[in-house]
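*Asks:* just need the structure, nothing else, for what follows:
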Amino acid sequence: MSAESKVAEASATIEQLLTLDVSDRKTHAEIVEKCRAVISALQDPAAVVVETLASVTTHPSLVALSNLGIFEKLAAANEPLTGAQLAERTGGDQALIVRLLRIAAASGIVTETGPQTFAATGASRMLAIPSFAAGLRLNHRTAELANSLPAYLAQTENRNITSYTNGLFQYHYKTDQGSFEYRASDEAWMTDFNLFMTVPNNTGNSWPETFDARGKIFAGGAVKINADTPLVVDVAGGMGQDLRRLKEYLPLGSFTKGQLILQDQAHVIESVPADMHDDAFTYVPHNFFGPQPAAYRGARVYTLKSVLHDWADEKAVEILRHIADSLTPGYSKLWILDRIVPETGADKALAWLDISMMAIYGALERTQEQWAGLLQKVGLRIVSVQATPDHFGLIEAELETAVLN
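*Replies:* A predicted model of the protein is given here:
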């Protein structure tokens, strides 16, 4: 494309931008995408390559800053802080802190307000939150693992990675264990993982409000709720963060004690902190590779949030089959809350997540067609699909036999 054509493309995109309402949150994703399109049209190709090469130093620098407590200090300050002030408050080396903050500023994580002087941004304030800091540390380990990807693919004739027990993770760590088994004795990793899982997956409103969970469960009163079975079973629900969000969105009196079930592995259930414990929940240690206990069969809704993207199809089918066996035809639903990859135009975050899942678990982020194919293998059909602009979605499914009743 000629320079003139690039300028014309950028100019046309800018004109489109001027027609969008920046005060309307619904248009923000489109505005950001068009801004990126303008940059893409005007940026020198060499600059794109250099920026990509430079990005390999960004993440480890952010981890180092997080470990020093820099983001917390900036967030707590009501004004910019100098390198000297940050060194004094953290015990770190001033010259090192300034060098690390330069790359954070160039990446938009902090703001550089003057010589060796920096201020917090919305992004750095998020990294000051323990759950996001945990994700930063986890991703650092993933980056180390991903560095082995080219060598591994060269040895496997560049085949797609689809195995939980025979993939890049096993090659890198020289083990025959899967990721979860290998990490089980790593307390720091497990703590970070469980903490990071408390981070909401979608922007804006909570997912129960975004996807009208109340309307789906009660169908405007058209569905008679069975009081003798659970209302919601949150499978692999972690610390209960999502079941709590759902509970807050349900009408008062719409459930009784014993109808909201939180399931996860025993060590997760046992580690739920007191400030996250909810007396309305029934806490059940459960391995989703085994059958649902009899007491928790026939629920109105089973939820799997950010679970199946950790598993390749073979293992995902095992998980889904046990849930399918627990569904009551014509009554029970399965909600899969996960990313839905668009056929074109996946953003950086989603593409990064897909490669991360491949590297760690031999798994993947799925398109709607892939979700439908996976569900079909266990006799389930998609009832509805909703997705946010950042590709987080709710896939509602039921037994195929339900449509015959």
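
*Asks:* going by C-alpha atoms from here, please, whenever you check contacts or count neighbours.
*Replies:* Will do.

*Asks:* quick one: the strands in the stretch 201-350 of the chain?
*Replies:* For the stretch 201-350 of the chain, the strands identified by DSSP state E, counting those that start in this stretch occupy 232-234, 260-264, 281-285, 301-305, 333-341, in order along the chain.

*Asks:* Asp275 is nearest to which of those?
*Replies:* With C-alpha to C-alpha, the closest approach to Asp275 among the strands of the stretch 201-350 of the chain belongs to strand 281-285: 13.6 Å.

*Asks:* who are the packing partners of that closest one?
*Replies:* Based on contacts counted as 3 or more C-alpha pairs under 8 Å, 6 or more residues apart in numbering; DSSP states H and E, the elements that strand 281-285 packs against are strand 260-264, helix 266-270.

*Asks:* turn these into JSON lines, including mean neighbour count.
*Replies:* Listed next are those as JSON lines, based on neighbours: other C-alpha atoms under 10 Å:
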{"stretch": "strand 260-264", "mean neighbour count": "24"}
{"stretch": "helix 266-270", "mean neighbour count": "15"}
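
*Asks:* can you put the ones you listed in TSV and add distance to Met239?
*Replies:* What follows is the helices and strands packed on strand 281-285, written out as TSV (distance: least, C-alpha to C-alpha, whole Å):
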stretch	distance to Met239
strand 260-264	8
helix 266-270	7
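
*Asks:* what's the closest of the strands of the stretch 201-350 of the chain to Arg366?
*Replies:* Between Arg366 and the strands of the stretch 201-350 of the chain, the tightest spacing by C-alpha to C-alpha is seen for strand 333-341, at 5.6 Å.

*Asks:* before we compare anything, build this one as well:
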Amino acid sequence: MLRLLVGPWIGKAVAAAAELGIADGLADGPRTGAELAAELRVRQQPLERLLRLLAAVGLVDDDAGRFRLTATGELLSASHPASMREQALLYDSHYFREAWDRLADGVRTGEQPFVSAFGEDVFSFIAARPEEALRFSSGMAAGAGYAEALASAFDFSGVSKVADVGGGDGAVLEAVLSRHEHVIGVLVDLPASMEPARERLLPFIAEGRCSVVEGDFLERVPAADVHILSRILHNWDDDSARRILANCRAAMPAGDGRVLIAERVLPDSGHPWLSLAFDLHMMVMTGGAERTGSRYEAVLEQAGLRTVGESEMPLEMRLLEAAPVSGRNP
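*Replies:* Below you'll find the predicted structure:
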């Protein structure tokens, strides 16, 4: 019980390490506490106390007072190709904390905790605050450590055009275009994600293989052979998820096409802790949910789609491949 109760302290220590740049300070090799404190311009004794806790949870190794990063700790470096630094900072942001502070009230009343805390939904909140929108987009992209797995899990050999719907900073589309050189891509999202996506996808834009467009996937999506919904549907209730899927169905080639859905899919029984933690997070932040396979099938059917394939990915993620139901339109 005590380990569970001090869990938030661990998260705060990790966020502090990200904010202070500890992983970047250790990126070139081991440092003593004094050396690292001088480089980061912080106080040595408090830093060493923080480092000892980071060693206890596996982010650094402590060799007689010389600290070096572990493979997990390297993920807090801003230069790491799969960096989770921005995600650590996002999860420690004030609006995440304040929404979670309303969890018990949300269970009592049924009111969404984020709306209770701020008087508006999280997407409206972020859209009105450009700095928060940039951190949100960067933090969500940092959680896409499965991008390479997605790009390799589906056979893109017969695909001409891919649309990454709500594609954030473009990490998933970048992985697809890098692995499959014949594919043309388009990323559609709200304005807050446009510049990070353009920057990441610039080489493909320069080649004429990619475009980044502003759009609202609740209204329409670009035409494509394959539409990717990467951690999108869990943000929305069933009616909104059906609308998004129906828009993808309407934008497919006649009688063909695929929707690739990357989500954590809950089992009908059992308790996968990471997926269930994100399910509660969706309840707190967005009003959405992680769904079981059978619940996804019901939403897909209402949109004129059905699952024709499924692949496992890292971090309890799954890739659902959906195809149009013959003769059915949503």
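
*Asks:* TM value for the aligned chains?
*Replies:* Overall, the chain-to-chain superposition scores 0.87 on the TM-score scale (TM-score structural alignment, normalised by the length of the second structure); 320 aligned residues with a C-alpha RMSD of 2.5 Å.

*Asks:* the residue most central in space within the first structure and Ala119 of the first structure, how far apart?
*Replies:* Most central residue of the first structure, judged by C-alpha distance to the mean C-alpha position with C-alpha atoms, centre = their mean, is Asn201 at 4.8 Å. Between Asn201 of the first structure and Ala119 of the first structure the distance, using C-alpha to C-alpha, to the nearest Å, works out to 27 Å.

*Asks:* equivalent analysis for Phe288 of the first structure, please.
*Replies:* Computed as C-alpha to C-alpha, the Phe288 of the first structure to Ala119 of the first structure distance reads 45 Å.

*Asks:* give me the more crowded residue out of those two.
*Replies:* More crowded of Phe288 of the first structure and Ala119, by other C-alpha atoms under 10 Å: Ala119, with 22 against 18.

*Asks:* for that one, list the residues it contacts.
*Replies:* Leu74, Glu79, Pro80, Leu81, Val110, Thr111, Glu112, Thr113 (C-alpha atoms under 8 Å, 6 or more residues apart in numbering).

*Asks:* what distance do you get for Lys377 of the first structure to Leu399 of the first structure?
*Replies:* Separation of Lys377 of the first structure from Leu399 of the first structure (C-alpha to C-alpha) stands at 11 Å.

*Asks:* those two - which one has more neighbours?
*Replies:* Counted by other C-alpha under 10 Å, Lys377 of the first structure and Leu399 do not tie: Leu399 has more neighbours, with 25 against 13.

*Asks:* count the residues that sit near the equivalent of Gly373 of the first structure over in the second structure.
*Replies:* Across the two structures, Gly373 of the first structure finds its equivalent in Ala298 of the second structure, going by TM-score structural alignment. Applying the criterion other C-alpha under 10 Å, we find 14 residues in the vicinity of Ala298 of the second structure.

*Asks:* again, but for Glu297 of the second structure
*Replies:* The criterion is other C-alpha under 10 Å. On that basis, Glu297 of the second structure has 16 neighbouring residues.

*Asks:* ok, now which ones touch it?
*Replies:* Counting by C-alpha under 8 Å, 6+ apart, Glu297 of the second structure makes contact with Arg306, Thr307.

*Asks:* and the host helix or strand of it, what's buried?
*Replies:* Counting by DSSP states H and E, the element that carries Glu297 of the second structure is helix 293-302. Burial within helix 293-302 of the second structure, assessed by neighbour count using 16 or more other C-alpha atoms under 10 Å, is assigned to Tyr296, Glu297, Val299, Leu300, Glu301, Gln302.

*Asks:* next helix or strand past that helix?
*Replies:* The element immediately downstream of helix 293-302 of the second structure (helix or strand, assigned by DSSP H and E) is strand 305-312.
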